[in-house]
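Peer 1: okay, predicted coordinates and the sequence, questions at the end:
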Amino acid sequence: MVAEDGRGLVLVVEDDPAIADLVGRYLRRDGFGVHVERDGPGGLAAAGRLGPVAVVLDVGLPGLDGVEVCRRLRAAGDHVPVLFVTARDDEVDRVLGLELGADDYVTKPFSPRELVARVRAVLRRGAPRPAPDVELAVGPVVLRAGSRRVLVDGREVALTATEFDLLAHLLAAPDRVFTREQLLGAVWGYASSAGTRTVDVHVAQLRAKLGPGAPIRTVRGVGYAGGAP
């Protein structure tokens, strides 16, 4: 749903009124429309009813936790960008779990300015953009930049916007080794050593979806490179 200001509506699902109010104020200040729900069932219903451009989703929600809300959205074919808010760092692997396809996360306590910046970055990654009809192929994996499609042995594989952009960045410079910080800056739109785990989890998601021919190599102690595994 596009708001009157053109930025779009962000659904905030957060049971702490103070946090929801703070996040909402900063998003509105940046030009977004905001709708707030206080529990998981309400958030799930609002996502289907309102068609937001992004969802800021707390993990520890009453009724349904944020992980289950995201799982149900994805199972219904809704790939709206999801940014999780987690209470603990040790929840990161869970909220970015392979079956969910979440796009990013922040850990409490967080800077509301950083959260808004990450929402903007998630939307930039998923926004339609002009692209040459470039085809990159490594083994059984074919990436078509113009249509933003990925095929494995001729079968299309559904990727999130983040997963697609990460794979495209790696394949565009085959055999070049990128540090996690470089990938954060190029794909996520920010650079922070504290956030490098999200790179590792998204690489794991890509490998799980693309199978044994996934064209991503781990370079121990450095980062990742595109090319034959």
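Peer 2: Here it is on my side, so go on.
Peer 1: from now on I want contacts and neighbour counts done on CA atoms only, so please keep to that.
Peer 2: Noted.
Peer 1: in contact with residue 24, which residues?
Peer 2: Residues near residue 24 by Cα atoms under 8 Å, 6 or more residues apart in numbering: 12, 34, 35, 36.
Peer 1: and it, what helix or strand is that in?
Peer 2: Applying DSSP states H and E as the criterion places residue 24 in helix 17-29.
Peer 1: repeat for residue 170
Peer 2: Assigned by DSSP H and E, residue 170 falls in helix 161-172.
Peer 1: circling back to that earlier point, can you put the contacts of residue 24 in TSV and add neighbour count and distance to residue 181?
Peer 2: What follows is the contacts of residue 24, written out as TSV (neighbours: other Cα atoms under 10 Å; distance: Cα to Cα, whole Å):
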residue	neighbour count	distance to residue 181
12	27	28
34	19	31
35	18	33
36	21	33
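Peer 1: residue 84: how many residues sit nearby?
Peer 2: 24 (other Cα atoms under 10 Å).
Peer 1: quick one: contacts for residue 18?
Peer 2: No contacts exist for residue 18 under Cα under 8 Å, 6+ apart.
Peer 1: and the strands in the chain?
Peer 2: With strands called from DSSP state E, the chain shows them at 9-13, 33-37, 54-58, 82-86, 104-107, 135-138, 141-144, 149-152, 155-156, 177-179, 216-219, 223-226.
Peer 1: ok, second structure coming up, stack it against the first:
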Amino acid sequence: MVALNWVLFVVGLVTYQLVNRCAQQIVKRTNPDFYMTLKADKHRKLAPYFVFPLGFFFTLLTTPICIAAYNDTSSVTDIFGLDRPFTTNGKICLASRAILWTSELPLLSYSPEYIAHHILSLSSLGLFLIGKGPRRPLYLIYAGLVTELLSDSAVLMRFHGRTPSSSPILRNILFANVVSMVLLRLLPIIAHSAAMSETRADYLGGIASYCIHISRLSFVQLGALGY
């Protein structure tokens, strides 16, 4: 990762593994029956289960930092091709996402969709940094990932046997997630990109792909809810 603090990155990877192991021990001691249910399928249940509570708290902690990084970065100098130093908030915002996606990859190996998403996300981050693109769009996109608080909650409820048809709470969370993806992820990056004084074809292509991805997720979730 160009210009990012590798020490921060490595420490983050180690910290994630330690917290993951601690979370497993807590569940094992407080709810041994549920833990044994997860352990019966390590690949599809035990490994991925703890990804989502960790992702929840990770997102809760880093979203304000990404918002601060967006506000700290001057729009005047945030242009294509200009090499400039990262703010502290900017380093933490980008490194935190790289740490999370890298740590989750082996744990979510049961799902080709999750693997593809994480690899594409890491690749796009790397290409963006190597290409010295404007950073405010990245900070805005990563701040918008606050919607994962809802999606992670929904996945955890499914692990505990809830379904949209049997749980009104889960149904409401899924619907709120769709609305939040449109309001906090789709519309902000479209508005920001439209207001930029300079854009490039590769940038617009990347943003278009991102918007298509969010739109697809929204329609899939609405379909699951029967809309």
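Peer 2: Looks like it came in fine. Nothing here was measured: the structure is a model prediction, and the numbers come from that model.
Peer 1: can you give me the TM-score here?
Peer 2: Overlay of the two chains. TM-score (TM-score structural alignment, normalised by the length of the second structure): 0.33; 126 aligned residues with a Cα RMSD of 5.5 Å.
Peer 1: ok, residue 192 of the second structure touching residue 137?
Peer 2: Yes: contact criterion Cα atoms under 8 Å: residue 192 of the second structure and residue 137 qualify, at 7.3 Å.
Peer 1: residue 170 of the second structure contacts residue 157, doesn't it?
Peer 2: Yes: with contacts counted by Cα under 8 Å, residue 170 of the second structure reaches residue 157, the gap being 7.0 Å.
Peer 1: who has more neighbours out of these two?
Peer 2: With neighbours defined as other Cα under 10 Å, residue 170 of the second structure and residue 157 compare such that residue 170 has more, 22 against 16.
Peer 1: residue 122 of the second structure versus the more buried one, what's the distance?
Peer 2: Per Cα to Cα, to the nearest Å, residue 170 of the second structure is found 30 Å from residue 122 of the second structure.
Peer 1: and if you look at residue 171 of the second structure?
Peer 2: 31 Å.
Peer 1: likewise for residue 52 of the second structure?
Peer 2: In terms of Cα to Cα, residue 52 of the second structure sits 19 Å off from residue 122 of the second structure.
Peer 1: now residue 221 of the second structure
Peer 2: Residue 221 of the second structure is 24 Å from residue 122 of the second structure, by Cα to Cα.
Peer 1: repeat for residue 94 of the second structure
Peer 2: From residue 94 of the second structure across to residue 122 of the second structure, the span is 10 Å (Cα to Cα).
Peer 1: who has more neighbours, those two?
Peer 2: Per other Cα under 10 Å, whichever of residue 94 of the second structure and residue 122 has more neighbours is residue 94, with 23 against 17.
Peer 1: tell me how far the more buried one lies from residue 150 of the second structure.
Peer 2: Residue 94 of the second structure is 21 Å from residue 150 of the second structure, by Cα to Cα.
Peer 1: the second structure: helices as residue ranges?
Peer 2: 6-30, 32-39, 47-49, 51-72, 88-104, 112-130, 136-144, 148-159, 168-181, 187-195, 201-224 (DSSP state H).
Peer 1: highest mean neighbour count out of the ones you listed?
Peer 2: Most buried of the helices of the second structure, by mean neighbour count (mean count of other Cα atoms under 10 Å): helix 136-144, with a mean of 22.
Peer 1: so what secondary structure elements neighbour that one?
Peer 2: helix 51-72, helix 88-104, helix 187-195 (3 or more Cα pairs under 8 Å, 6 or more residues apart in numbering; DSSP states H and E).
Peer 1: would you reformat those as a markdown table and include distance to residue 30 of the second structure?
Peer 2: A markdown table is the format used below for these (distance: least, Cα to Cα, whole Å):
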| stretch | distance to residue 30 of the second structure |
| --- | --- |
| helix 51-72 | 16 |
| helix 88-104 | 24 |
| helix 187-195 | 42 |
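Peer 1: and of these, who's closest to residue 13 of the second structure?
Peer 2: helix 88-104 (5.8 Å; Cα to Cα).
Peer 1: now do that closest one: everything it contacts.
Peer 2: 4-5, 8-9, 12-13, 16-17, 51, 55, 58, 62-63, 65-66, 68-70, 72, 118, 121-122, 139, 142.
Peer 1: rerun at 6 Å
Peer 2: 13, 65, 66, 69, 118 (Cα atoms under 6 Å, 6 or more residues apart in numbering).
Peer 1: export the strands of the first structure as TSV, with columns for distance to residue 171 of the first structure.
Peer 2: Shown next, in TSV, are the strands of the first structure (distance: least, Cα to Cα, whole Å):
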stretch	distance to residue 171 of the first structure
strand 9-13	32
strand 33-37	36
strand 54-58	27
strand 82-86	25
strand 104-107	22
strand 135-138	7
strand 141-144	9
strand 149-152	12
strand 155-156	17
strand 177-179	11
strand 216-219	8
strand 223-226	5
